[in-house]
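Q: Need coordinates for the following:
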Amino acid sequence: MATAALPRTAREIRLAARPEGPPERAHFTVAEVALPEPGPGQVLVRNRHFLVFPGLLTLIGGAVEGLPLPSLSPGDALFGPAVGEVVAAPAGSPLGPGALVSHLLGWREYALVDAADCTPLDDTLPDPVAHLAQGSAPYGALTRLAGVRPGDTVLVTGAAGAVGTLAGQTARLLGAGRVIGTTGSAEKAERLVAELGYDAVLLRGSGRPIAEQLAGAAPGGIDVLVDTVGGEQLAAAVGAARHGARFALLGALSGQLAPGSAGACAPAEIDSFRLVVRGVSVRGYLGTEHPGVEQEWTGRFGAWLRSGEIRFPHVRIPGIDRAPQALRELTQGRHFGAVVVELPH
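A: Just a heads-up that it's a prediction; the model follows:
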């Protein structure tokens, strides 16, 4: 039933208090809990890595109307994408000890998961942690909503985040002729160009309006937008839209990171007249509406990784104790690419 002797207790991160602004270390606690035994249909997974992602801010804020995930209340354990190893399973389980799986009960050292909620992992990706890459959403947006075409000029907002670092590379691999990003850090802007092949990067907070910078970087306008931010950056994209431009909205960081926001509102003042006269389409991307994208993306991502055509930028934060601080650092824009907590095994 188990691969080896297991500890009697394990640690998990819980919400201690709902923050009114950006989360601080004091809003979380590291709780020690008894290690459960799996019942029928369940497996016990020792987590190796879990993802720190901005969507947690909305769940913590309690504003989850329209989302497929529950809100988090004080006392609840946090959750999110994780990769781990099955260490205990009842007889007859489809997943035996030693199986590598992905699931949604991160933020804890051991997770008791329904076997049906686990995805077995094979060697499609060269490193199991790559299963935490946030690339399926931009891939789906570019192939299902925006339909990127050879030669298109593509704008990616929030280009240095977990989604943006993969969105720009993917757009290029799908045929984009020019890829432009936005970020709030000059250092990140340099990395986006030097490491990930962005043609130009607009710098938020530089003293020059994003719209003015975009006009210089794409004087002929943009064909595709992959937007993770909203707000001023979405408004600037509308102003630069070519006829027939396709906008795919994947996130709303301008609202999630706004002081005092619960993360469920991201107002933006946009020129709707321009949307009409330019024939611009604007759609939000929901992975649940495109069930085949995840598998398709994983196959192509694995091939691109092995050929060296794409990179998976990420930082690994060691130890569960540092996970709350990692979330805080994410809100501060401290990291480049995905933020992953790595647990010893």
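Q: going forward, measure contacts between C-alpha atoms and count neighbours the same way
A: Will do.
Q: hey, where'd the strands end up in the stretch 51-200 of the chain?
A: 82-88, 100-103, 110-114, 119-120, 153-156, 178-183, 200-203 (DSSP state E, counting those that start in this stretch).
Q: Kindly reformat those as a markdown table and extend each row with distance to P23 and mean neighbour count.
A: What follows is these, written out as a markdown table (distance: least, CA to CA, whole Å; neighbours: other CA atoms under 10 Å):
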| stretch | distance to P23 | mean neighbour count |
| --- | --- | --- |
| strand 82-88 | 21 | 26 |
| strand 100-103 | 25 | 23 |
| strand 110-114 | 24 | 21 |
| strand 119-120 | 31 | 16 |
| strand 153-156 | 26 | 29 |
| strand 178-183 | 21 | 25 |
| strand 200-203 | 25 | 24 |
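Q: Could you also give me the structure for this next sequence, so I can compare it with the first?
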Amino acid sequence: MTSVDSTQIQLVRRPTGWPSAEDFRTATVSYGELTPGQVRVRNEFISVDPYMRGRMNDAKSYVPPFELGETMTGGAIGRVVESTDDDVPVGAVVLHQLGWRDIAQDDAEKFRVVPELPGAPLSLYLGVLGLTGLTAYVGLTRIAPVRQGDTVFISGAAGAVGTAAGQVARLLGAARVIGSAGSPEKVDLLTTKYGYDAAFNYKDAPVAEQLAAAAPQGIDVYFDNVGADHLEAALGTLNRDGRVAMCGAIAAYNSDEPVPGPKNMVKIIQQGLSLRGFTLGDHMDLAPEFNQRMAQWFGQGKIAYDETVVDGIDHAVDAFLDMMRGANTGKMVVRTA
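A: Below you'll find the model as predicted:
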């Protein structure tokens, strides 16, 4: 066994408003020889996700903030290149949370061996087959359950979670699925590839007007990735006993000032609405059920996907910043191998 150098991305300054490249640095970290029970993994793909922006703030949240001067973490998938643990052998494909680096080394228990699926790139374990898909599934089965015949609205629909959520909603029995996105190309993709019945560009006109036109009979479920004007529009359109899964609030992530809340909160009372926020860590008990159903749907050819792939660990920050600006379609990943 040998020592090795790993290229890693570290946070050196907490962003105010939109992050910039100057908030990060690229560092070389040396790993020594493995100790008993450890493995060394050459990452093939790492994930960049909106929630990571919140971890760059020094604020209490559902996950600890990134430490300044330390390598950031996040989803990653790779292959074991050295091992001292028989349960995680050399050559195994492993999923883990030691992203933002090209080589990871730690105790074997930090890595989960996953099978290679025919016809599926490993990066899908960071997207529709992984936590991204699970997020959509949890939101639409436990948080705001989709019922047969429902009309479902999904904001940020062309992103990683949104593209998964639209398909999951349909597979769970939704009769009509509506999405919002930020460009004509993404709107077209939603209706031609992902099975959305209607979609609109939120930049074209007020969201409330466009949603009302797309859902003249109202909506029953809203999967919220955006907040702000999208949440306000949904509250004004939800039918009696409507349900809202509050997954993200990307409209507020990079704001210097607090983003005003919806002006029509009284609708929650008038319509008997249920709004529930969630983070995935509280619902991991649904993972086995999701893995089984998603593997079946994927194997039956019922799941479409898009990925935006950026090459090189040195471009991980660029990928993150582009993702925050909506430059990705589907899941944004960085190919490090």
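Q: Can you say which of the strands of the stretch 51-200 of the first structure is nearest to G279 of the first structure?
A: With CA to CA as the criterion, G279 of the first structure lies closest to strand 153-156 of these, at 16.5 Å.
Q: can you tell me the mean distance of the closest one from the second structure after alignment?
A: Aligned to the second structure and superposed, strand 153-156 of the first structure gives a mean residue distance of 0.3 Å (mean CA distance after the TM-score superposition for the first structure).
Q: hang on, the earlier thing: save the strands of the stretch 51-200 of the first structure as JSON lines, and put in distance to P94 of the first structure too.
A: Shown next, in JSON lines, are the strands of the stretch 51-200 of the first structure (distance: least, CA to CA, whole Å):
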{"stretch": "strand 82-88", "distance to P94 of the first structure": "11"}
{"stretch": "strand 100-103", "distance to P94 of the first structure": "12"}
{"stretch": "strand 110-114", "distance to P94 of the first structure": "11"}
{"stretch": "strand 119-120", "distance to P94 of the first structure": "10"}
{"stretch": "strand 153-156", "distance to P94 of the first structure": "41"}
{"stretch": "strand 178-183", "distance to P94 of the first structure": "44"}
{"stretch": "strand 200-203", "distance to P94 of the first structure": "47"}
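Q: What's A251 of the second structure aligned with over in the first structure?
A: Taking TM-score structural alignment, the alignment pairs A251 of the second structure with S254 from the first structure.
Q: residues contacting its match?
A: V229, G230, G231, A266 (CA atoms under 8 Å, 6 or more residues apart in numbering).
Q: Report the separation between the closest residue to D197 of the second structure other than its chain neighbours and G37 of the second structure.
A: Once flanking residues are discounted, D197 of the second structure sits nearest to V177: 5.5 Å by CA to CA, 6 or more residues apart in numbering. V177 of the second structure sits 48 Å away from G37 of the second structure, going by CA to CA, to the nearest Å.
Q: again with H283 of the second structure
A: 29 Å.
Q: before we move on, what about L190 of the second structure?
A: The gap separating L190 of the second structure from G37 of the second structure is 46 Å, by CA to CA.
Q: Counterpart of L95 of the second structure over in the first structure?
A: Match for L95 of the second structure (TM-score structural alignment): S102.
Q: Now do the contacts for the closest residue to its match other than its chain neighbours.
A: Once flanking residues are discounted, S102 of the first structure sits nearest to V83: 4.4 Å by CA to CA, 6+ apart. V83 of the first structure sits next to 47-50, 100-103, 106, 128-129, 131-132 when contact means CA under 8 Å, 6+ apart.
Q: if we can go back for a sec, closest to W297 of the first structure out of the contacts of S254 of the first structure?
A: For these, the residue nearest W297 of the first structure by CA to CA is V229; the value is 22.7 Å.
Q: how about I13 of the first structure, what does it touch?
A: Counting by CA under 8 Å, 6+ apart, I13 of the first structure touches F28, T29, V30, A31, A77, L78, W107, R108, I320, A323, P324.
Q: Translate the fourth one into the numbering of the second structure.
A: In the second structure, the residue matched to A31 of the first structure (TM-score structural alignment) is A27.
Q: Average offset of the strand or helix carrying its match relative to the first structure?
A: Assigned by DSSP states H and E, A27 of the second structure belongs to strand 24-31. Following the fit onto the first structure, the mean deviation recorded for strand 24-31 of the second structure is 1.4 Å by mean CA distance after the TM-score superposition for the first structure.
Q: Check which residues of that strand are buried.
A: F24, R25, T26, A27, Y31 (16 or more other CA atoms under 10 Å).
Q: before we move on, the earlier item: want to throw the contacts of I13 of the first structure into a markdown table with distance to L6 of the first structure?
A: A markdown table is the format used below for the contacts of I13 of the first structure (distance: CA to CA, whole Å):
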| residue | distance to L6 of the first structure |
| --- | --- |
| F28 | 26 |
| T29 | 23 |
| V30 | 20 |
| A31 | 18 |
| A77 | 21 |
| L78 | 23 |
| W107 | 19 |
| R108 | 15 |
| I320 | 18 |
| A323 | 23 |
| P324 | 25 |
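Q: which of those residues lies closest to V277 of the first structure?
A: Using CA to CA, L78 is the member of those that lies nearest V277 of the first structure, at 45.2 Å.
Q: show me the residues around the aligned partner of the closest one in the second structure that make contact.
A: With TM-score structural alignment as the criterion, the equivalent of L78 of the first structure in the second structure is M72. Counting by CA under 8 Å, 6+ apart, M72 of the second structure makes contact with I9, Q10, L11, F66, L98, G99, W100.
Q: same thing with F28 of the first structure?
A: Residues in contact with F28 of the first structure (CA under 8 Å, 6+ apart) are I13, R14, L15, A16, A17, P324.
Q: what about the equivalent of A137 of the first structure over in the second structure, neighbour count?
A: Per TM-score structural alignment, the equivalent position to A137 of the first structure in the second structure is T135. Number of residues near T135 of the second structure (other CA atoms under 10 Å) recorded here: 25.
Q: Helix or strand: which one has the closest residue to D223 of the first structure other than its chain neighbours?
A: Nearest non-adjacent residue to D223 of the first structure, counting by CA to CA, 6+ apart: A245, 4.4 Å away. Secondary structure from DSSP H and E places A245 of the first structure in strand 241-249.
Q: how big's the offset between the helix or strand that that strand is followed by and the second structure?
A: The C-terminal neighbour of strand 241-249 of the first structure among helices and strands, as given by DSSP H and E, is helix 253-256. Superposing on the second structure and averaging over aligned pairs (mean CA distance after the TM-score superposition for the first structure), helix 253-256 of the first structure comes out at 0.9 Å.
Q: wait, what's in contact with L59 of the first structure?
A: With CA under 8 Å, 6+ apart, L59 of the first structure has these contacts: L69, P70, S71, L72.
Q: Great, nothing more from me.
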